[in-house]
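Asker: I would like to see how this sequence folds:
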Amino acid sequence: MVTAAELLQKKGRHLETALTDAEIAEHLAAVDNWALQDGKIAKTFVFKNYYETLAFVNAIAWVIHADDHHPELTVTYNRCVVKFDTHSVNSGKGGISENDFICAAKVDAIFQQAAQ
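Answerer: Have a look, this model is predicted:
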């Protein structure tokens, strides 16, 4: 079984194969409160104000860019919805890859650090 700690140690890489439904379920168990929504993994993060929301967005942009894997973000005053999928898997048809979960674990770590 994969853990969030293991995912945090990994770096994203270009993949060609999507995870199976069973692998997605296993990986979802490793990341806190992420859910499968419309073919993507998604989570909503809540903040005190717009400044904290934007600081979070900038922090995840910096970290996730290093993995060359970019989320879909919906940003409002005190919320940020983060969604990941991998467009390049399944011969360009898209799907969920391990990269999505590596980045999800990193986004969670950033959020936890900001909450301290």
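Asker: can we go C-alpha only for contacts and neighbour counts from here?
Answerer: Fine.
Asker: which of the residues in the helix or strand harbouring residue 42 are buried?
Answerer: Using DSSP states H and E, residue 42 falls within strand 40-46. Residues 40-43 are the ones in strand 40-46 that count as buried (16 or more other C-alpha atoms under 10 Å).
Asker: now swap in stretch 5-18 and tell me
Answerer: Buried residues in stretch 5-18, counted by 16+ other C-alpha under 10 Å: 7-8, 12, 16-18.
Asker: same deal with stretch 66-75?
Answerer: Of the residues in stretch 66-75, those buried (16+ other C-alpha under 10 Å) are 67, 69-71, 75.
Asker: tell me the contacts of the spatially most central residue of the chain?
Answerer: With distances taken as C-alpha atoms, centre = their mean, residue 104 lies nearest the centre of the chain, 2.6 Å away. Shown in contact with residue 104 (C-alpha atoms under 8 Å, 6 or more residues apart in numbering): 31, 34, 84.
Asker: Here is a second sequence; please produce its structure as well for comparison:
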Amino acid sequence: MPEDLAAKRCVPCEGGTLPLSREQATGLLAQLPGWALKDGKLERTFVFRDHYQAIAFVNAVAWISHQQDHHPLMEVGYKTVRVVYWTHAISGLSENDFICAARVSGLLPGP
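Answerer: Modelled structure (predicted):
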């Protein structure tokens, strides 16, 4: 059984670190219900009851970002938050993206 992504911690990507292959990314994606690979990035849109809940979620994601020192793109609508991860330093996906996505998923019940 694979190690729980949410239990891992992000590590800085050093120079020369290669992005994950499509196969590696697809394997990790299988552990993240609700997330998708799109245009080389990992993303998910969350829908909330109202704007207040959406903003509370944004703040919780910001806390995860701060703790892991790995920051997503977030697009906020009235009741939606789109979270997009990729690692700028390597111009692709790293395990850090999947670790943070798992932690973000853990903020809410279900996939």
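Asker: Most neighbours among the contacts of residue 104 of the first structure, which one?
Answerer: In terms of neighbours by other C-alpha atoms under 10 Å, these top out with residue 84 at 25 neighbours.
Asker: does it really touch residue 38, like I thought?
Answerer: No - at 10.7 Å, residue 84 of the first structure and residue 38 do not qualify as touching, with contact defined as C-alpha atoms under 8 Å.
Asker: Please tell me how far residue 109 of the second structure sits from residue 34 of the second structure.
Answerer: 12 Å (C-alpha to C-alpha, to the nearest Å).
Asker: Looking at those two, which is more packed in?
Answerer: Using other C-alpha under 10 Å as the criterion, residue 109 of the second structure and residue 34 rank with residue 34 on top: 14 against 6.
Asker: Translate the more buried one into the numbering of the first structure.
Answerer: In the first structure, residue 34 of the second structure lines up with residue 33, judged by TM-score structural alignment.
Asker: so how far is residue 71 of the first structure from that match?
Answerer: From residue 33 of the first structure to residue 71 of the first structure the distance is 17 Å (C-alpha to C-alpha).
Asker: got it, and residue 107 of the first structure?
Answerer: 10 Å.
Asker: for residue 96 of the first structure, same thing?
Answerer: The gap separating residue 96 of the first structure from residue 71 of the first structure is 12 Å, by C-alpha to C-alpha.
Asker: list residues touching both of the two?
Answerer: By C-alpha under 8 Å, 6+ apart, the residues touching both residue 96 of the first structure and residue 71 are 84-85.
Asker: which residues of the first structure fall in helices?
Answerer: With helices called from DSSP state H, the first structure shows them at 4-8, 21-30, 50-65, 89-92, 98-115.
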